[in-house]
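Asker: Prediction below, plus the sequence it came from.
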Amino acid sequence: MSISVISIFLCIFFYQIFSVESQKGICKPYIGDPQETLLCNNRLINQNSIYTTSNTSQFLAQEVIRSLLFQVSTNDNCNIEPIRVGICQLNLPNCINATYGITVSLPSLICKSECEMMMAICPLFVGKIDCNNSTLFPVGSTYYNLTQIGGPAQYEVKCSKPSEIPGSSYNQQLCPQPLLVKNKTDPEFYASEGYNYVADSSCVLTCPINFFTEKQWDQLYKMSTVVSSFSFIGTLFTAITYGILNRKHNMHTVCVTLFAFSVWLMNFMDLITAGYGYRELLCPKPGKLAVQSDMNCAVTGTLFHFGVSSCVLWWTSISIHLLCKIKRWKPSFLQIRYFLMVNLTIGIVIIIAPLARKNIRAANGVLGCWIVDEQNGYFYIPFLIFISVGVFCILWVMKEIYIIVSTVHNDKRFIKLQLKPIIFVLLVFGSYFYIFCAHFYLDSKKQEYLDSTAAYVLCISQPFLTDETRALCGKPQGPGYGVIFAFYFIIRFFGIFLFLFYGLTKKSAEIWLGSIILKSKITQTLLSKLNISVDGVTNNSKNSGRSSEKKSSQKSVEMDVVSSSETF
């Protein structure tokens, strides 16, 4: 409700209760501010005698005062004590008793000069309240006709001057539900500590902000926990397979292992957040978003950023290695120590800048701590370049494989040969593509979301709202639930992608069959009791290998191509 509408209500309100002829007005003590709410205590000329018709009318006046106090708090010029005192005195005027046989109660209205001072200080009132209305704002006194009770025709009641009320230390304000009030001058409650203040007021938004319903938030949390758990297991299996059990390391297996570790690190941070509690970690206090000074947020956010950055870097490294292999290039930089040095350096450097600027924190509508401001510069734009390099290499690889297969066989087996790498490339690139598009789309909508939040706050600040009418204000417009759900689902699904295309392969099976785990006496004893023979499977694999050695040179070229394809 705007101030213009409130002022109209005030006029009707005053005309109803200030009619002396009705003799309904009486002098009564102020009923006091509601519990845990600061309104007009110590802001009235005489709290023991205010003009009212009943306690009910005081409750109505408090609703108007609450709304007005909130609205003036959003403007620096208006958010001062004289204005707040004037609002209280305007709605709860001082009361004078006049006795001529019988006693009548008369209001002492605010002086015109006081009204004009409020207009000069607070621009929100300009054009909304008419200080020239002598009925509401007398120059010096209001004269009442008391002849009906045997009194004078012009009984003088001097106007009130709220500015002469001794200054009070009271400097807090009421915030409409569900907003919370915080002392923004206290370093503990600075905006930099994670509190989202509404305009220039001392009211902060809830945490998490009610973009979504509680049920939708719970669905997001459960999805994140479940998918991250499966992804965590899948990446751990892949990393152990290629990094620990594998006895024949090369450039490709090392890249796969480090790619798996990067995704595992991301999932591990998700599970830590879930174990600690999403709401507890992201919103450590009422109305407060976690910031870098909150240790849990700093650790999970930093390691998550390192993991997601390394994930892109090692995926690009795999692509570069495949291209060099299929083209039979042997550049001097194609050594794992160089890739380790470059990727580790980039991963560390790209996290130092946001840490130095204290930019690791939680934000509205997120499921974990990460970079909040300048995400484009710290992540999306530089890594868009790396992803583009990777896609370019993959497309080149597919082209070269097609040329080799077509030359050697002159048949149509290219689609069958490339089915796995094609699906993998499409899934990974499609995932990256969606993540980047979703980010830039949401980034373009930031101002729209801020405007929607401002409109929502203005709506809930109206007086006389019940739970039912407050619900009509809806909720702030934020990111679409489907967009956010898909965004976080895809990020957490990378580990499952990895397991499907690297963990469930013939190469992975061979590594496990030849591993020390399956060759150990304990495992052999257990398998023998289950009538499972590992040696038989291994021998079949070896016989198949000897048979393949007797193939013609033409077939050898084919297997080289297949091997290149299966490295995906």
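Answerer: Alright, I've got the coordinates.

Asker: For the rest of this, base every contact and every neighbour count on C-alpha atoms.
Answerer: OK.

Asker: For Glu558, give its distance to His409.
Answerer: With distances taken as CA to CA, to the nearest Å, Glu558 is found 8 Å from His409.

Asker: same thing with Ile50?
Answerer: Separation of Ile50 from His409 (CA to CA): 101 Å.

Asker: of those two, who's got more company?
Answerer: Of the pair Ile50 and His409, Ile50 is the one with more neighbours under other CA atoms under 10 Å, namely 28 against 13.

Asker: is it true that the more buried one touches Asn94?
Answerer: Yes. Taking CA atoms under 8 Å as the definition, Ile50 is a contact partner of Asn94 at 4.6 Å.

Asker: residues shared between the contacts of the two?
Answerer: Shared contacts of Ile50 and Asn94, defined by CA atoms under 8 Å, 6 or more residues apart in numbering, comprise Pro107.

Asker: Name the residues of stretch 348-358 that are buried.
Answerer: Ile350, Ile351, Pro354, Leu355, Lys358 (16 or more other CA atoms under 10 Å).

Asker: Of those residues, just say which sits nearest to Tyr143.
Answerer: Here the nearest of the buried residues of stretch 348-358 to Tyr143, counting by CA to CA, is Lys358; it sits at 63.9 Å.

Asker: Tell me who's in contact with the closest one.
Answerer: For Lys358, the residues meeting the contact criterion (CA under 8 Å, 6+ apart) are Val291, Gln292.

Asker: Ile352 versus that one, what's the distance?
Answerer: Lys358 sits 10 Å away from Ile352, going by CA to CA.

Asker: Quick check: neighbours shared by the two?
Answerer: Common neighbours of Lys358 and Ile352 (CA under 8 Å, 6+ apart) do not exist.

Asker: ok, and here's another one to check against it:
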Amino acid sequence: MNKLKLKLLLLLVVVVVNGQNYDFGFVDPSATCTSYFGNPLCQNRLSDSENVYTTGENKFSQISSMPLIEKAFSSLTFSQGLCKDLKFIEFGICDAGLSSCIVTTPDITPGFNLSLSRRVCKSVCERMIIGCKELSAQINCEQSFLFPSKGTTYNLTEYGYKDNNGLYTVPCIDTEIFYNKVESTVEFIEVCPFPLLLKNSSDPKYDEKKGYTYLTPTNCVLPCPLPNYTEKQKYNVITMSKVTSSISFVLSLYNCITFGILIKKKSKYNICIALMTFGSCCIYLSDVINYGIGIEKQLCPEPGRTATQIEDPLCGFTGSIFHIGISLCVFWAMGMGIVLYSKIKIIKLPNFRYFLIGNLSFTIITLIILASAKQFKGGNGFLECWMRDRWYVISIFWIPCGIATLIGILSICGVIYEIYKISKNVSLKDSKVVVRELKPFLLVVTVSGSLIYLFTFYFESEAKYETYKDGVQDYILCILTSVDPEGECFTVGPSFNDYFMFYFLIRFFGVLFFLIFGTSEIARKSWTESFFVTQIKSKISFTTFSSSRGGSGSGGDSSGVKSSSSVNSIKKIYDDDLNSKSEVVNNNNNNNNYNDNDINNNNNNNNNNIRNNNNIDDDSSDDDDDENMDIELKSTDI
């Protein structure tokens, strides 16, 4: 804050000193006294608005002075809390930058009507320093040519003035006289430099809860989205997110249909995969909605305002979908780790229904808490609506998800150790256990690793929060002094590479799930045996068969006897072929029945042995259901 204070005051000094650019006693015959051109900044703040010292055509000097005065007012806006009597200083700046003037009469300068400026009195300078003591280090009120005690002396000898050796004194302007008359009717003007926007924080319409980020103690709000990165960098992130989210949504939907609907064997693994991919579907659905509407329109519905659940119901809707999705992904990744470890260690888990109830209950309860507390917001610099309050984010998401991730990691560490023990005694190519567990193992490792990165990124950003906050001061100073604030000035945030990777990992989960599970043999087989594919195959086969029959029948039309004979011969061959195939099928079915009976007998014996060895209660129907839900972890199932 000291750095900000010093630099802001330096800006004020530039205005006060450079505003007096006429030099000592300089007379410009072309200057005129004209009325103020009407810019709102100094409206009702000039001691003599009808007589302003002006040079150039079309009040050029007045117009050219306004950018500097605007900079000074912007500096004063951010000096609130640092300086007092700011309203009077604004009056002093206007009188200094737009000096009032007098016009000499013919008895003073015969044949000439000279316009002479009236400079600000020394008493005005002294009051400005009293209100802002730090100014005394840069402004010397004892400089009489800048701040005269009584007035400024001009040499008018060449213009015919004879008295006092041709020296004519113009009284200084005492801003305090005019200020005391209008003080009660004039308010302090806040000026927010571009791209900041001025809003009235006391107006409920512009309340902070509605998505405005105020730079206290001012009424200036940060732009939306937050200028952490260049336009090119923001374009790259948004483009990556659009492409990756769209692809991941389609692939997640494919996985969800495959493992949730098409695969009839509802094992624990299949349920975990189906619910996890359903979660990823929700994540990417929120993105698809955002990009369909327009990401900036959705997250920044108005200039300077981020979307909130209160003002923007669609933000609350997409935020709810995103929360459901991210929660399901995290907790079912943990569930897969637990199931994986239990299978390789042959540990009987509690009824799988408890996992379903627990995970879904957590997701629904936290969703209700967030929605009822109106916590879904767009957030500056974020690509989706979600909770932004630090307390809610940490307590509702990161702590429970951190615990879930830790459990998943510990489970995977146990799996790694068990696989290591197996691989020591059995060659890798002969170890069916290693092959069976490879894909779910890779999934949990990659998901857990990604979550660790996201976890680290978030809390590292939180640890640097004060640094980012202090960086706003440099951003303000930059936009106060820069010619191109949008292209040169940026707020401080996480490095772009970390930021890019954070959003890439979240949006890559759908592709990852597809590569691991969507391409598996059981997934491909479920589609080839699905109702849709079998119907298509049947229609293709029927069309092919009809075409072949039609082609054969049209070949011998020259003789009715021959044609009939040919058709009968073909029909006989075809019927014989069908009969032979039917016999083969029947024989195969009989063989399969024998094999199935043998397998069932073996399975029954194995199940009985397992129950006897583990003292499992055969009378528990829940345990029987749970056993039926266990996956056999064949290579075709993964």
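Answerer: Nice, I can see it. Every value quoted in this text rests on a predicted model; they were computed, and no experiment measured them.

Asker: rewinding a little: from the buried residues of stretch 348-358 of the first structure, which single one is nearest Phe429 of the first structure?
Answerer: Nearest to Phe429 of the first structure, judged by CA to CA, of those is Ile350 at 22.2 Å.

Asker: Please identify which helix or strand holds that closest one.
Answerer: helix 336-356 (DSSP states H and E).

Asker: other SSEs contacting that helix?
Answerer: helix 295-326 (3 or more CA pairs under 8 Å, 6 or more residues apart in numbering; DSSP states H and E).

Asker: In the second structure, which residues correspond to the helix it packs on?
Answerer: Taken onto the second structure by TM-score structural alignment, helix 295-326 of the first structure occupies residues 313-344 there.

Asker: mean distance, the matching stretch to its aligned residues in the first structure?
Answerer: By mean CA distance after the TM-score superposition for the first structure, the fitted stretch 313-344 of the second structure averages 1.5 Å away from its aligned residues in the first structure.

Asker: Translate Ser100 of the second structure into the numbering of the first structure.
Answerer: Checking TM-score structural alignment: Ser100 of the second structure goes with Asn94.

Asker: quick one: that match and Lys161 of the first structure, what's the gap?
Answerer: Distance of Asn94 of the first structure to Lys161 of the first structure, computed by CA to CA: 10 Å.

Asker: out of those two, which sits in the busier spot?
Answerer: Per other CA under 10 Å, whichever of Asn94 of the first structure and Lys161 has more neighbours is Asn94, with 25 against 19.

Asker: if I pick the more buried one, what's in contact with it?
Answerer: Leu44, Ile45, Asn46, Ser49, Ile50, Tyr51, Pro107, Ser108, Leu109, Ser160.

Asker: Among the residues you listed, which one sits closest to Glu188 of the first structure?
Answerer: For the contacts of Asn94 of the first structure, the residue nearest Glu188 of the first structure by CA to CA is Leu44; the value is 31.4 Å.

Asker: which position in the second structure aligns with the closest one?
Answerer: Aligned partner of Leu44 of the first structure by TM-score structural alignment: Leu46.

Asker: looking at this, its match is in a strand?
Answerer: No. Leu46 of the second structure sits outside any strand when classified using DSSP: H, G, I helix; E, B strand; the rest coil, being coil.

Asker: what number of residues lie near it?
Answerer: Count around Leu46 of the second structure with other CA under 10 Å applied: 25.

Asker: do Ile403 of the second structure as well
Answerer: 13.

Asker: Just give me the match in the first structure for it.
Answerer: Using TM-score structural alignment, Ile403 of the second structure pairs with Ile385 in the first structure.

Asker: Please confirm that its match is located within a helix.
Answerer: Yes. Judged by three-state DSSP, Ile385 of the first structure forms part of a helix.

Asker: what residue is smack in the middle of the second structure?
Answerer: Phe382 (1.2 Å; CA atoms, centre = their mean).

Asker: Tell me the counterpart of it in the first structure.
Answerer: By TM-score structural alignment, Phe382 of the second structure lines up with Val366 in the first structure.

Asker: before we move on, the earlier item: closest to Phe14 of the first structure out of the buried residues of stretch 348-358 of the first structure?
Answerer: Lys358 (53.0 Å).

Asker: Confirm that closest one sits in a helix?
Answerer: No. The assignment for Lys358 of the first structure, made by three-state DSSP, is coil rather than a helix.

Asker: Okay, it and Pro286 of the first structure: tell me how far apart.
Answerer: 21 Å.

Asker: Next: Lys542 of the first structure.
Answerer: Lys542 of the first structure sits 64 Å away from Pro286 of the first structure, going by CA to CA.

Asker: how far away is the equivalent of Leu180 of the first structure over in the second structure from Tyr214 of the second structure?
Answerer: Using TM-score structural alignment, the partner of Leu180 of the first structure in the second structure is Leu197. Distance from Leu197 of the second structure to Tyr214 of the second structure, counting by CA to CA: 9 Å.

Asker: which neighbours do the two share?
Answerer: Listed as contacting both Leu197 of the second structure and Tyr214 by CA under 8 Å, 6+ apart are Cys220, Val221, Leu222.

Asker: What count of nearby residues applies to Arg549 of the second structure?
Answerer: Neighbours of Arg549 of the second structure (other CA under 10 Å): 14.

Asker: again, but for Lys399 of the first structure
Answerer: Lys399 of the first structure: 11 neighbours (other CA under 10 Å).

Asker: What is the aligned counterpart of it in the second structure?
Answerer: Correspondence of Lys399 of the first structure to the second structure, assessed by TM-score structural alignment: Tyr417.

Asker: ok, now how distant is its match from Lys345 of the second structure?
Answerer: With the distance defined as CA to CA, Tyr417 of the second structure ends up 11 Å from Lys345 of the second structure.

Asker: what's the distance between stretch 440-447 of the first structure and the middle of its chain?
Answerer: 13 Å (CA atoms, centre = their mean, to the nearest Å).
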